[in-house]
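> just to be clear, the model below is a prediction. Sequence and coordinates:
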Amino acid sequence: MTNLLVTIVELNVVRQDEILIAIRNAKQEIYRVIGASNAKQFQNAVEELEDLGLTNELEETDRAANGYDAIFSLTE
């Protein structure tokens, strides 16, 4: 988790970041959003989330969905 520095801020502040990562809960609802200001921060966050056992739903696509560059959830 060293690369995933988390600061709690309002959603409108996070949405100002260039790259957005969503995290789904067990009900498949997006309940957390992580912002990254550059590709390196994004890649670090992706690696940390994958290390936690989460899967990126958009890994096989080359475009964003619903404004998110990655959407993570638990693998079933």
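That came through, no problem. Numbering: from 1, shown residues only.

> going by C-alpha atoms from here, please, whenever you check contacts or count neighbours.
Will do.

> got the buried residues for stretch 7-24?
By neighbour count on 16 or more other Cα atoms under 10 Å, the buried set for stretch 7-24 is 14-15, 19-24.

> what's the first-to-last distance across it?
One end of stretch 7-24 sits 18 Å from the other (Cα to Cα, to the nearest Å).

> how far does it sit from its chain's centre?
9 Å (Cα atoms, centre = their mean, to the nearest Å).

> what's in contact with it?
Outside stretch 7-24, the residues that touch it by Cα atoms under 8 Å, 6 or more residues apart in numbering are 30-39, 42, 67-74.

> switch to 10 Å and redo it
By Cα atoms under 10 Å, 6 or more residues apart in numbering, the surrounding residues in contact with stretch 7-24 are 29-39, 41-42, 45-46, 49, 54-56, 64, 66-74.

> here comes the other one, which I'd like you to weigh against the first:
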Amino acid sequence: MTNLLVTTVELNIVRQEEMLIGIRNAKQEIYRVIGASSSKQYNNASEELEDLGLNNELEEADRAKNGYDAIFGLTK
């Protein structure tokens, strides 16, 4: 996760970003949110999460879900 260069901030600040990535825990709850202000940041974060073995459940979706552009977890 250190490759993501993530800074902890209030959720309302993160939600102001251009694109949002949700991270699901074992209970299938979104417990972390990553905000990206550009498609480059979004793509970099997505690649790092995939490298960690997480799957994007919205990978084949044609639109965002519940405000998230991607939702990563251990299962698809």
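Perfect, I can see it now. All values reported here derive from a predicted model rather than from experimental measurement.

> post the TM-score for the overlay when you can.
Superposed pair, TM-score by TM-score structural alignment, normalised by the length of the first structure: 0.94. Supporting alignment: 76 aligned residues with a Cα RMSD of 1.3 Å.

> rewinding a little: so which of the buried residues of stretch 7-24 of the first structure belong to helices?
The members of the buried residues of stretch 7-24 of the first structure that map onto helices under DSSP state H are residue 14.

> keep only those of the buried residues of stretch 7-24 of the first structure that are in strands.
19-24 (DSSP state E).

> name the nearest of the residues you listed relative to residue 3 of the first structure.
The closest of those to residue 3 of the first structure turns out to be residue 21 (Cα to Cα; 14.4 Å).

> average gap between whatever helix or strand residue 47 of the second structure lives in and the first structure?
Using DSSP states H and E, residue 47 of the second structure maps to helix 39-51. Helix 39-51 of the second structure, aligned to the first structure and superposed, deviates on average by 0.2 Å (mean Cα distance after the TM-score superposition for the first structure).

> which SS state does the residue of the second structure positioned farthest from its centre fall under?
Note on the second structure: the largest C-alpha distance from the chain mean falls to residue 27, namely 16.7 Å (Cα atoms, centre = their mean). Taking DSSP: H, G, I helix; E, B strand; the rest coil as the rule, one finds residue 27 of the second structure in the coil state.

> give me the residue at the spatial middle of the first structure.
When Cα atoms, centre = their mean is applied to the first structure, the residue found nearest the centroid is residue 21 (2.3 Å).

> skipping adjacent residues, who's closest to residue 56 of the first structure in space?
residue 72 (4.4 Å; Cα to Cα, 6 or more residues apart in numbering).

> can the ones in strands among the buried residues of stretch 7-24 of the first structure go into JSON lines with extra columns for distance to residue 1 of the first structure?
Conversion of these to JSON lines gives the following (distance: Cα to Cα, whole Å):
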{"residue": "19", "distance to residue 1 of the first structure": "19"}
{"residue": "20", "distance to residue 1 of the first structure": "18"}
{"residue": "21", "distance to residue 1 of the first structure": "16"}
{"residue": "22", "distance to residue 1 of the first structure": "17"}
{"residue": "23", "distance to residue 1 of the first structure": "16"}
{"residue": "24", "distance to residue 1 of the first structure": "18"}
